[in-house]
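**Q** Got a predicted structure plus its sequence, pasted below:
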Amino acid sequence: MKKHLTKVVLSCLVIAGSLSSCSKSSSSSKNVSRATGWKINAKEGGFEYNSDFKEQETPPGTVFIEGGTFTKGKVQDDIMHDWNNTPTQQHVQSFYMDETEVTNKMYMEYLDYLKKVYPPEDPKYENIYKGALPDTLVWRNRLGFNETMTNNYLRHPAYAEYPVVGVNWVQATQYAEWRTDRVNEIQLVREGFLAEDAMYAPINGEIEGTFSTEAYLNNPESVYQGQIDSLQGKKKKDSINTFAKRSSGIIMPEYRLPTETEWEYAAQALIGSREYNNYRGRKKYPWEGDYTRNGQRVGRGDQLANFKQGKGDYGGIAGWSDDGADITAQVKSYKPNDFGLYDMSGNVSEWVADVYRPIVDDQISDFNYYRGNVFKKKAIGEDGKVQVLEDKIVYDTLPNGKIVAINLPGEIKEVAIGEEETYLRTNFDKSDNRGYRDGDAGSSRFFERFSDDEDNNRKMYDAPRHKVERDSSGNLIRQYDTSNYRTSLINDEVRVYKGGSWRDRAFWLDPAQRRYLPQYMATDDIGFRCAMSRVGSKSKSKNKTVRHKKVR
């Protein structure tokens, strides 16, 4: 009996020892190259890499959307007969999306930052802040009294958690770029690459310039207008500058507008209607069922979104409101969909990244479909380094005369790609791909096939061409295109917006419905939310299933 017990104890010790050695072996092996056998992250020097990286963390304000396959453009009703949402099978990679629309409070933080870092009273900065301001005049109506919203909606605390409106597509994309830099800035502070209060230095006027993610990754010495040395944190080794890289694993991908495909996939939230590897039935709205009212026991009969009930009915009769709102509603007023996203139908429609076209060319792409790619590269200076716009601000005058800053001081200069990048390639052959396979002989017709005008000869659509010019005194001259021979309102500056709003009837609540508007225009019923691509695994670690078992 004692011999048997002794054997059992010895066996356990051997097993424990082997497990311990395996653990030590696995932990040390990740710091040894499988290619060369050299040490990784050795104190003597050599290759440095974040071997401890687990997975991308969820960015602030967002929820995780696991990618998959779905039928884009599938609607139950098409009473408009637009023929612009023909069903196509698409696959979407995993990504993150804001759980709510960007609110007035969130956008006000952006405006406050711009005002402090780029004071509008300084003539060279004047148009940075002004160009980011939402258009509060969108609330005005020739036969309606809406001045209360005009004066209060953006700034009054009563509307703090309401979705921001009056923001055009260009402004929305610039907000996303600003947000990327602020999130990565605090990431570097948290990881010790920047000093604890480094991000407040530009706001408090202690230094000029600000933080740009791309500038930091490509030319870190240029960040904060070359004053980054004084703002480095505990990672700085003695007098040696230590900078994070993409391989450090702490720099997040950019915030951006979601693509139309991502937005529709996230709004549908078909994960709640799946059975094994198939979707059950058809889902008309982001919630279950074919009706806009709650059918559950608690809250039965309540509307599930904020939309227009009928002519002259934006919320119901007093004391028994159908949806609790007449204009927009505070975010999170209604239940989220199965992904945890709020107001994917109703409240406000939302800008997405895509250039609008009536067709979706799934013959060319059925993976992360997106129309709007303009490929660029970083400009390289004579010194061989990436060019940073130190003091130069690049402005653009939109067709409606609004001036917006395209590049801020301290950002990377980008230029269109050329033959160096496209020669003998099969996947792309030019920089601007917004009109790819939409106007060429392989996909459709030109509106002026035999024209001598090269600009027109390759375009399918003939939109109005308004012009904004300046006279010798610098005054804006706005010229309207009065031609009667334009064929459509569609061009490469027209963007898609999705989802019904407080102004829309229930028909538009279907996530597959799509509309468009010029990217420089803003309304009182279009807002936006941001998205971010997921890098690495398709699903989160805790949700992964074991796909391979070791056979002994």
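**A** Ah, there it is. As the structure is a prediction and not an experimental result, all values here were calculated from the model.
**Q** use CA for all of it now, contacts and neighbours both
**A** OK.
**Q** Tell me who's in contact with Glu191.
**A** Contacts for Glu191 (CA atoms under 8 Å, 6 or more residues apart in numbering) come out as Ile250.
**Q** Ok, the one 3 residues further on next?
**A** Applying CA under 8 Å, 6+ apart, one finds that Leu194 lies in contact with 185, 188, 231-235.
**Q** what's the answer for Gly272, then?
**A** Residues near Gly272 by CA under 8 Å, 6+ apart: Asp338.
**Q** Tell me where the stretch 301-450 of the chain has strands.
**A** In the stretch 301-450 of the chain, the strands defined using DSSP state E, counting those that start in this stretch lie at 316-317, 320-321, 349-355, 376-378, 388-389, 394-397, 403-407, 411-412, 414-416.
**Q** buried stuff in the last one?
**A** It refers to strand 414-416. Across strand 414-416, burial judged by 16 or more other CA atoms under 10 Å covers Glu414.
**Q** Run through who's touching that strand.
**A** Residues outside strand 414-416 that contact it (CA under 8 Å, 6+ apart) are 375-379, 431.
**Q** mind redoing it with 10 Å?
**A** For strand 414-416, the surrounding residues in contact (CA atoms under 10 Å, 6 or more residues apart in numbering) are 374-380, 386-388, 407, 430-432.
**Q** Which two of these have the greatest separation?
**A** Using CA to CA, those span at most 24.4 Å, a distance reached by Val388 and Lys430.
**Q** So which of these two has more stuff around it?
**A** Shown here are Val388 and Lys430; by other CA atoms under 10 Å, Val388 has more neighbours (26 against 18).
**Q** report the longest helix in the chain, please.
**A** helix 2-29 (DSSP state H).
**Q** ok, the most centrally placed residue in the chain - contacts?
**A** Compute the mean C-alpha point of the chain, and by CA atoms, centre = their mean the closest residue is Arg256, 2.2 Å away. If you count contacts by CA under 10 Å, 6+ apart, Arg256 has them with 97, 172-177, 179-180, 352-353, 529-533.
**Q** Give me the number of neighbouring residues for Lys385.
**A** For Lys385, the count of nearby residues is 12 (other CA under 10 Å).
**Q** My read is that it contacts Asn218, right?
**A** Yes - Lys385 is within contact range of Asn218, at 8.1 Å (criterion: CA atoms under 10 Å).
**Q** let's bring in a second model and compare:
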Amino acid sequence: MNLKNLVILASAFSLVASCSKKPEQSSVTGWNYNDSKMGGFQVSKEKEQRTGPGLVFVQGGTFTMGATQEDVMRDWNNVPRRVTVNSFYIDQTEVANIHYREYLYWLNVVFDADEYKAVREGALPDTLCWRSELAYNEPMVEYYFRHPSYNYYPVVGVTWKQAHDFCMWRSDRVNEKALLDRGFINKNAVKNLQGLGQENFNTKAYLMGEFQPTPGPAAKSKKNALKNPNGTPRTNVTFEDGILLPGYRLPTEAEWEYAALGYINQNPLPGKNDKKRGEELIANKQVYSWSNNVNGLRDTRHGSWQGTFMANFKRGSGDNMGVAGGLNDNAVYTAPVTSFFPNGFGLYNMSGNVSEWVADVYRPLSTEDVEDVAPYRGNKFETVDMGKENKAERDSLGRIKMRNVTDSESKSRRNYQKGDVINYLDGDSTISGIAYGYGKTTLISNKSRVVKGGSWNDRAYWLSPGARRFLEEDQSNSTIGFRCAMDRVGSPAGNGRQTGINYKQRRQNTRKQ
């Protein structure tokens, strides 16, 4: 091939390449996206949400929330109600001791100054929760949280508030690592965390421009896909870029119960040509999270699992693990977080091992009040505190200062009229003139948080996902742990699946006039 032909061929390839890089246009204005010559409006390529560390995707849907067996406690606090839960993510396992110790290590290193002593001590789990007046549990007090033998056992003695703070810390660490991995933060800047104090990475502060980390190599590279309106590389990441994840949080009661049932992997209509028909699954009325049919049985083809324990719980009075040589659940107290068989969503110990904190404020008849979609009680709306200078500021921990939404700010809205709606429609004094007499007529208060799932010290009744109890958010117990959740953005069906149903358009509807 001569030189002239090579030049022609190269020109043709160049023409094809230039045509393939035609900028995306707005379907409403015709202006180009990501074009510095046409305003420079930046639009990231559509992408799916990645799954954060430790999480499992839970495809949402409708289900019957509440009791599926006789209310032997006569609490009347779990009346069946059909609701819909949006798709979300939840931890595959309960948060373990090693995970919580990682959190404490970070606090002790970053907030090592004397002024942060209350922060460090306030995060410590209450190891004295193991003590009992008539039991010898001192080994658990001394060793359970710290000894490496218990690394992957669920952390206990953690209050609801401490679990909530752990979720916030985890959100920032995961997002900070995402920026490190992509070269938007200089790795040398985070080698020494000692004494950072307020100057630690916080997702909201970063997005609002109140925290500026040292840019990494990718941020200044010409290959950086993120551009400013003038076409130069952009050093800071925005949420619209799809790199940062939504925050970790405690699951709502409805999310937790839906995830525990694990309906997705069950098929009530077995057969070679039958598809899994999810709409019928809500009629199963299963009792426990490991159920594969209405009788609560799950076994192999040869029945080898029949008779074995599927959860860590108390079989009867004085029987927490069976007889030597034939232990039933192999755990007198808690068991490792990956013990026993996972449910339909692949989640471990949604029944038994430890009960778990969820986000909701407890009310006996919440199911009578909450919405059909994404039910939850506990909203106390907040907004950024702009301060006297109308500027966002960080608090002593490096987080953006928030304030409660006032009633005066809400009174003209149609979807809500108060900032604090924890008591909304529950017989509170504002609506009905009736108030909860906490400590006098009831143990329920605005600090009461829902606890779900049975524990190592519970009878089988409490292992049902529909069972519910409560504890004050500033108290803890040797039978209560937690796991985190995360919002799902984009298609509720999952990555690679569309939202809604798309049909082929008729030709006459697509003609240009």
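**A** Yes, it's here. Only a predicted model underlies this, so the values are computations on that prediction, with no experimental measurement involved.
**Q** Quick TM-score on the pair, please.
**A** Superposed pair, TM-score by TM-score structural alignment, normalised by the length of structure 2: 0.85. Supporting alignment: 471 aligned residues with a CA RMSD of 2.8 Å.
**Q** related to what we said a few turns ago, got a markdown table for the strands of the stretch 301-450 of structure 1, with distance to Ser333 of structure 1 too?
**A** Output for those, formatted as a markdown table (distance: least, CA to CA, whole Å):
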| stretch | distance to Ser333 of structure 1 |
| --- | --- |
| strand 316-317 | 16 |
| strand 320-321 | 13 |
| strand 349-355 | 16 |
| strand 376-378 | 41 |
| strand 388-389 | 43 |
| strand 394-397 | 38 |
| strand 403-407 | 33 |
| strand 411-412 | 38 |
| strand 414-416 | 42 |
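**Q** Determine which stretch of these is the most buried.
**A** Here the criterion is mean neighbour count by mean count of other CA atoms under 10 Å, and of the strands of the stretch 301-450 of structure 1 the winner is strand 349-355, at a mean of 27.
**Q** can you name the residues of structure 2 that that strand overlays?
**A** Aligned using TM-score structural alignment, strand 349-355 of structure 1 spans residues 355-361 in structure 2.
**Q** how distant is the matching stretch from the center of its chain?
**A** 12 Å (CA atoms, centre = their mean, to the nearest Å).
**Q** Superpose on structure 1 and give me the mean offset of it.
**A** Mean deviation of stretch 355-361 of structure 2 relative to structure 1 after superposition (mean CA distance after the TM-score superposition for structure 1): 0.2 Å.
**Q** quick one: contacts for Glu176 of structure 2?
**A** Residues in contact with Glu176 of structure 2 (CA under 10 Å, 6+ apart) are 170, 184-185, 190, 200-203, 206, 213, 244.
**Q** Determine which residue in structure 1 is aligned with it, please.
**A** In structure 1, Glu176 of structure 2 lands on Glu185 (TM-score structural alignment).
**Q** And for Asp126 of structure 2?
**A** Matched by TM-score structural alignment, Asp126 of structure 2 corresponds to Asp135 in structure 1.
**Q** where's its match relative to Gln171 of structure 1, distance?
**A** Using CA to CA, to the nearest Å, one gets 11 Å for the distance from Asp135 of structure 1 to Gln171 of structure 1.
**Q** Where do the helices of structure 1 begin and end?
**A** Under the criterion DSSP H, helices of structure 1 are mapped to 2-29, 104-117, 126-132, 147-152, 169-190, 213-218, 223-226, 260-268, 419-422, 454-457.
**Q** Comparing those, which comes out most buried?
**A** By mean count of other CA under 10 Å, the helices of structure 1 have helix 260-268 as the most buried, with a mean of 26.
**Q** Relative to structure 2, which residues correspond to that helix?
**A** Under the alignment (TM-score structural alignment), helix 260-268 of structure 1 falls on residues 253-261 in structure 2.
**Q** if we can go back for a sec, run a quick neighbour tally on the match of Asp126 of structure 2.
**A** Other residues near Asp135 of structure 1 number 18, with proximity taken as other CA under 10 Å.
**Q** same thing with Gly233 of structure 1?
**A** 23.
**Q** Pretty sure it sits against Ala244.
**A** No - the criterion here is CA under 10 Å, and Gly233 of structure 1 misses it with Ala244 at 11.5 Å.
**Q** hey, what's in contact with both of Asp135 and Gln171 of structure 1?
**A** Shared contacts of Asp135 of structure 1 and Gln171, defined by CA under 10 Å, 6+ apart, comprise Ala522.
**Q** thinking again about what came up before, could you dump the helices of structure 1 to a markdown table with distance to Pro59 of structure 1?
**A** Formatted as a markdown table, those follow (distance: least, CA to CA, whole Å):
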| stretch | distance to Pro59 of structure 1 |
| --- | --- |
| helix 2-29 | 28 |
| helix 104-117 | 15 |
| helix 126-132 | 24 |
| helix 147-152 | 31 |
| helix 169-190 | 8 |
| helix 213-218 | 15 |
| helix 223-226 | 23 |
| helix 260-268 | 17 |
| helix 419-422 | 32 |
| helix 454-457 | 42 |
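**Q** Relative to Tyr276 of structure 1, which of those is closest?
**A** Checked against CA to CA, the stretch from the helices of structure 1 lying closest is helix 260-268, at 17.6 Å.
**Q** quick one: the closest one to strand 349-355, angle?
**A** Put simply, helix 260-268 of structure 1 runs at 150 degrees to strand 349-355, going by axes from the mean of the first three to the mean of the last three CA atoms, to 10 degrees.
**Q** Cool, thanks, talk later.
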